[in-house]
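Colleague: Got a predicted structure here, sequence first:
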Amino acid sequence: MATSSRKYKVVNTPTIYFGTFIHSPRDEASKLDVCEEGAIGVNSDGVIDFVERDVKDIDSIVDKYPSFKNAEIVQTRPEGTQFFFPGFIDTHIHAPQYPNAGVFGSSTLLDWLNKYTFPREASLSSLSVARTIYSRCVARTLSHGTTTAAYYATIHVPATNLLADICSAAGQRAFVGRVCMDHKDINPDFYCDESADESIANTCLCIDHIKKIDPNYELVSPIITPRFAPSCTAEALEKLGKLAKETGLPCQTHISENRNEVQLVKQLFPEHDSYAEVYDAFGLLTPKMILGHAIYLSKKEMELIKSRDAKISHCPVSNSALTSGGAKVRWLMNGGVTVGLGTDVSGGYSPSILEAVRATTLVSRHVALSDGDECKLSVEESLYLATRGGAKVVGLENKIGGFEVGMEWDAQLIGLELVETTGDDFAEEEVVDKVVFEGPKSAGPVDVFGWETWDDKVAKWVYNGDDRNTLGVWVKGRKVWSRT
């Protein structure tokens, strides 16, 4: 296969962004920072040079920052219907499963893997199939405002390398992992590594490929990916742990997603007291490990994860769709565990992190029905998990997730629909005759009537919005997607 040898380097036009900016404060998940008259200067490297508040005119900013004299100007509309928001970070998504999004029948996790997932992933041995699926998946996630994604690929080296190429070409920040699964008693014979040594060797081939296209991992990084403990032999887990230590690369896997899965781990690894201890025993439970789901953790496991500074990806849509359960996110956060959000396509039916934000608030309310109101997560907290929390999960909290000097411009422009008033005065008996059933003039599903505060508008976006509200997306200062 012909692969890209292009090293990622994009020189952007210096740009000043004017208007309303909304993000989560760095260490305060319970509120949003709203700047209505702001200006952010982004240099040619895609890095934020300045952040100014209470800006009355563009000329004053240009005078203050002469290096931006010839900068491009991007401005939100003045009527309060548009705002810049940090790009979403998807900390857990299976790119090869994208065609199956929404297709799971009444299956639960282990049955779903065998009926839907493994056959779909096996089909990516064909590069034409892989190109079609991966190109569409990356394009679709970008359209939903996902600027960073931690992708699980398949066992196939050429297809995994292709996913890395596609992410690089599209400009999406990505962690791309070839899945390792060598346990012949657990995995299907048509979709399984031949041995632990093959798992390691093929993983190294994918690491080497990404090094060639992005030597400093500025945009695309390899990520070591044991699918989950049952899919790997002890030999493979041990060697993957050593590889993680030698390379310093991030890792991702699953933990405690389903009760039957937890029982299976106990059967396969009886010498270890818990699921978390299995990963810890093989050197995989580190600050660079992303653990997907974490629904059925014991208190001891949670404390072990915290002590190792491993991270959690909460996947509420998938957890609900596959009847896996409701993760106790407040409990994890109160325990000091770092949490971000994942779509978990295709167990999750949507590639939208906004959908995951919405589901996070709703699932927390279901958990609260049995565990108390303190379990509820607010809109503000869920958006924090989608941005700042996700940035911590992938180890990029000083680069992305908010709008601060020195951080990179990973952002999305959100637009809402302002409902025009008729201005008519008419008697009560005339009301029926005056009603006009007419759809909104734009495709966006969020209606703003003019009385809403910014907190109200953001809440409407979270509960009613979708990709039609995403007007533009930037990664590292480069515009990578636009609705127009």
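Modeller: The structure has been received and is ready for your questions. Numbering: from 1, shown residues only.
Colleague: all contacts plus neighbour counts: C-alpha atoms, from now on.
Modeller: Noted.
Colleague: what residue lies at the spatial centre of the protein?
Modeller: Compute the mean C-alpha point of the chain, and by CA atoms, centre = their mean the closest residue is D90, 0.8 Å away.
Colleague: Does that one lie in a helix or a strand, and which?
Modeller: Using DSSP states H and E, D90 falls within strand 88-94.
Colleague: Run through who's touching that strand.
Modeller: Outside of strand 88-94, the residues within contact range by CA atoms under 8 Å, 6 or more residues apart in numbering are 145-153, 290, 292, 313, 315, 340-346, 353, 386-387, 390-391, 393-394, 401.
Colleague: Sort out for me which of those residues are in helices.
Modeller: Counting by DSSP state H, the part of the contacts of strand 88-94 found in helices is I353, G390, A391, V393.
Colleague: Would you mind listing the residues in contact with the last one?
Modeller: With contacts defined as CA under 8 Å, 6+ apart, the neighbours of V393 are T91, I290, K311, I312, S313, T338, V339, G340.
Colleague: Next, count neighbours for the last one.
Modeller: The number of residues packed around G340, counting by other CA atoms under 10 Å, is 29.
Colleague: How about stretch 311-325, which residues are buried there?
Modeller: Of the residues in stretch 311-325, those with enough neighbours to count as buried (16 or more other CA atoms under 10 Å) are 311-322, 324-325.
Colleague: Comparison target below:
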Amino acid sequence: MFNYLFEGTIIHCPNRLELYILENGFLHVESGKVKYIGKTKPENIPADTISYKLTKYQFLIPGFIDTHIHAPQYPNIGLGYDVELLEWLDNYTFPTEIRFNDQDHAKCIYPYVVNRTLKNGTTTASYYGTTNLKSSIILSDVTSAKGQRAFIGLVNMTENAPPELLHENNDVSIKETEEFIKIIFKKKNELVQPVITPRFALSCNEDLLKRLGDLAAKYHVNIQTHISENKKEIEATLETYPGYKNYAEVYDKANLLTKKTILAHAVYLDDNEKNTVLKRGTSISHCPNSNICLHSGFCDVRDFLNRGINVGLGTDVSGGCSPSILDAIRSSITTSNGVSFSKSEEENYKSIDYTDAFYLATLGGAQALRIDDRVGNFKVGKEFDALLIDLDSENTPIDLHLLQDYTSSELLQKFIYLGDDRNINQVFVAGRCVVKDRNVIRTYTG
């Protein structure tokens, strides 16, 4: 089951911040996992193996990983970017999320979210649901049915939001979160996992945060939340938690900063906070599109990388205006260039480039979510999450026939800077083709 042999250009990051391009190579997938990658054709291929011979404008890359996305906000994508974060939440986001108290509404919207992200090459997504238990379970069921790898979070909120969105008290929030975790585990789908999800410090209280930290430890699950996205948010957090020296300490004292924690945004972390994040092994989800759309600021990703902190990319729909990680790649490069303008020549600052951003979207995201033992690149033994890219696809936005031969590196750059979902020909998750081919000719080797 799920046996493939690819011949052509294969691109991935075998290690942190390292790009590798294998031209005229072979990649053999057996039972949904990478069996072989190399220059020579492997022997003893099973008879039911499907063979792909890629054209000069096609190449294979690992699936994109979205480390931060709000599934219920999808109807609002592209709206409300004339205001900053806290006002945007009140005027746009909370009213939209309230509608997901209706399970029929969730059943209607969530398939659109998962279909769109898959079409854009997101093989793994770390989703925020809402505070509604049944609707969040629906989200998990949709991702499962469509074959996407996902972390699903029941959002914890008892403070600072409309009453229709709040859990009645801490006990209810903890009870429903634990019930949610048990329900997801009971479904026994290894692709879909629960994640502890306090929305942010302003939506919870000290006791709730600590109890969520205990719950994460009890079930050994991931944690996702927001931090230091917006200056006004930081000010409000420190007013709400007057005994803490900084934002990160609020989470740290609740045991919410762990090796399985991912913090979204982190635009304004100070050196002490960055040291704490590094010490705890906590990761960052960089959401450049959202940081710009909601007027939050430029996050210095190069600094995180230089410190050794794990970083992945997030679309932060609908704070971000695109569900495409490819768009996040472009925005991350632009943001890093913007940061460089404020640096002096003596600092010898180096912006991230397309190779760094490609790493963030693939292996970097896997490392941030602590699933790099399973996905993120094409190392032998890993599950086959992959995208078959075709720059000469039907209605491609990329003009290639301009009397010029391009190297594989140049074709990758063309895709990163000019491509879109029309160039993502097939999407594979754990070896299963979840977005069907459009232009690729397949043959059976047997």
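Modeller: Good, I have the coordinates. None of the values given here were measured: they were computed from a predicted structure.
Colleague: thinking again about what came up before, what lines up with the residue nearest to the centre of the first structure in the second structure?
Modeller: Under the alignment (TM-score structural alignment), D90 of the first structure maps onto D66 of the second structure.
Colleague: Please apply the same query to G325 of the first structure.
Modeller: With TM-score structural alignment defining the correspondence, G325 of the first structure maps onto G297 in the second structure.
Colleague: ok, now how distant is the closest residue to its match other than its chain neighbours from Y92 of the second structure?
Modeller: For G297 of the second structure, ignoring the flanking residues on the chain, the nearest one in space by CA to CA, 6 or more residues apart in numbering is N291 at 5.6 Å. Using CA to CA, to the nearest Å, we find N291 of the second structure at a distance of 17 Å from Y92 of the second structure.
Colleague: cool, G319 of the second structure as well?
Modeller: From G319 of the second structure across to Y92 of the second structure, the span is 10 Å (CA to CA).
Colleague: what does A145 of the second structure give?
Modeller: Distance of A145 of the second structure to Y92 of the second structure, computed by CA to CA: 29 Å.
Colleague: Which one of the two is surrounded by more residues?
Modeller: Set side by side, A145 of the second structure and Y92 show unequal neighbour counts under other CA under 10 Å, the larger going to Y92 at 16 against 11.
Colleague: For the equivalent of the more buried one over in the first structure, list the residues it contacts.
Modeller: Using TM-score structural alignment as the criterion, Y92 of the second structure maps onto Y116 of the first structure. When contacts are counted by CA under 8 Å, 6+ apart, Y116 of the first structure is found next to N100, V103, F104.
Colleague: Tell me where the stretch 151-300 of the second structure has strands.
Modeller: According to DSSP state E, counting those that start in this stretch, the stretch 151-300 of the second structure carries its strands in the segments 155-156, 192-198, 222-227, 261-265, 283-286.
Colleague: can I get the ones you listed in JSON lines with distance to L17 of the second structure?
Modeller: Formatted as JSON lines, those follow (distance: least, CA to CA, whole Å):
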{"stretch": "strand 155-156", "distance to L17 of the second structure": "33"}
{"stretch": "strand 192-198", "distance to L17 of the second structure": "27"}
{"stretch": "strand 222-227", "distance to L17 of the second structure": "24"}
{"stretch": "strand 261-265", "distance to L17 of the second structure": "19"}
{"stretch": "strand 283-286", "distance to L17 of the second structure": "16"}
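Colleague: Would you map the helices across the stretch 251-400 of the second structure?
Modeller: In order along the chain, the stretch 251-400 of the second structure carries the following helices (DSSP state H, counting those that start in this stretch): 271-280, 288-293, 301-307, 325-340, 354-359, 365-368.
Colleague: average offset between the shortest one and the first structure?
Modeller: Think helix 365-368 of the second structure. Between helix 365-368 of the second structure and the corresponding residues of the first structure, superposition yields a mean separation of 0.4 Å, by mean CA distance after the TM-score superposition for the first structure.
Colleague: cool, the longest one as well?
Modeller: Comparison of helix 325-340 of the second structure with the first structure after fitting gives an average deviation of 0.4 Å (mean CA distance after the TM-score superposition for the first structure).
Colleague: go on, the first one?
Modeller: Comparing helix 271-280 of the second structure with its match in the first structure after superposition yields a mean distance of 0.4 Å (mean CA distance after the TM-score superposition for the first structure).
Colleague: can you pull the buried residues of that helix?
Modeller: Along helix 271-280 of the second structure, these residues count as buried under the neighbour rule (16+ other CA under 10 Å): E273, K274, V277, L278, R280.
Colleague: just these now: which is nearest Y52 of the second structure?
Modeller: Relative to Y52 of the second structure, the closest of the buried residues of helix 271-280 of the second structure is L278; by CA to CA it sits at 42.1 Å.
Colleague: Next, the contact list for the aligned partner of the closest one in the first structure, please.
Modeller: Matched across to the first structure, L278 of the second structure falls on K306, judged by TM-score structural alignment. The contact partners of K306 of the first structure, taken as CA under 8 Å, 6+ apart, are G335, G336, V337.
Colleague: Map A153 of the first structure onto the second structure.
Modeller: When the structures are aligned by TM-score structural alignment, the residue of the second structure matched to A153 of the first structure is G129.
Colleague: count of residues packed around that match?
Modeller: Other residues within reach of G129 of the second structure, judged by other CA under 10 Å, total 28.
Colleague: Test my guess that it contacts I138.
Modeller: No. Assessed by CA atoms under 8 Å, G129 of the second structure is found out of contact with I138, at 9.5 Å.
Colleague: before we move on, back to that, out of the contacts of Y116 of the first structure, which one sits closest to T247 of the first structure?
Modeller: Here the nearest of the contacts of Y116 of the first structure to T247 of the first structure, counting by CA to CA, is N100; it sits at 33.3 Å.
Colleague: okay, now T387 of the first structure: neighbour count?
Modeller: Other residues lying near T387 of the first structure total 29 when counted by other CA under 10 Å.
Colleague: list the contacts for the closest residue in space to it that isn't next to it in sequence?
Modeller: Excluding the flanking residues, the one nearest T387 of the first structure by CA to CA, 6+ apart is G401, at 4.6 Å. Contacts for G401 of the first structure (CA under 8 Å, 6+ apart) come out as P86, G87, F88, I89, T387, R388, G389, G390, A391, D410.
Colleague: The stretch 101-250 of the second structure: helices as residue ranges?
Modeller: Secondary structure of the stretch 101-250 of the second structure (DSSP H, counting those that start in this stretch): helices at 103-119, 133-146, 170-187, 206-219, 231-240, 247-252.
Colleague: The last one vs the first structure, average offset?
Modeller: To tie it back to what came earlier, the one meant is helix 247-252 of the second structure. With the first structure overlaid, helix 247-252 of the second structure shows a mean distance of 0.4 Å (mean CA distance after the TM-score superposition for the first structure).
Colleague: From the contact counts, what lies against that helix?
Modeller: With contacts defined as 3 or more CA pairs under 8 Å, 6 or more residues apart in numbering; DSSP states H and E, the packing partners of helix 247-252 of the second structure are helix 231-240, helix 271-280.
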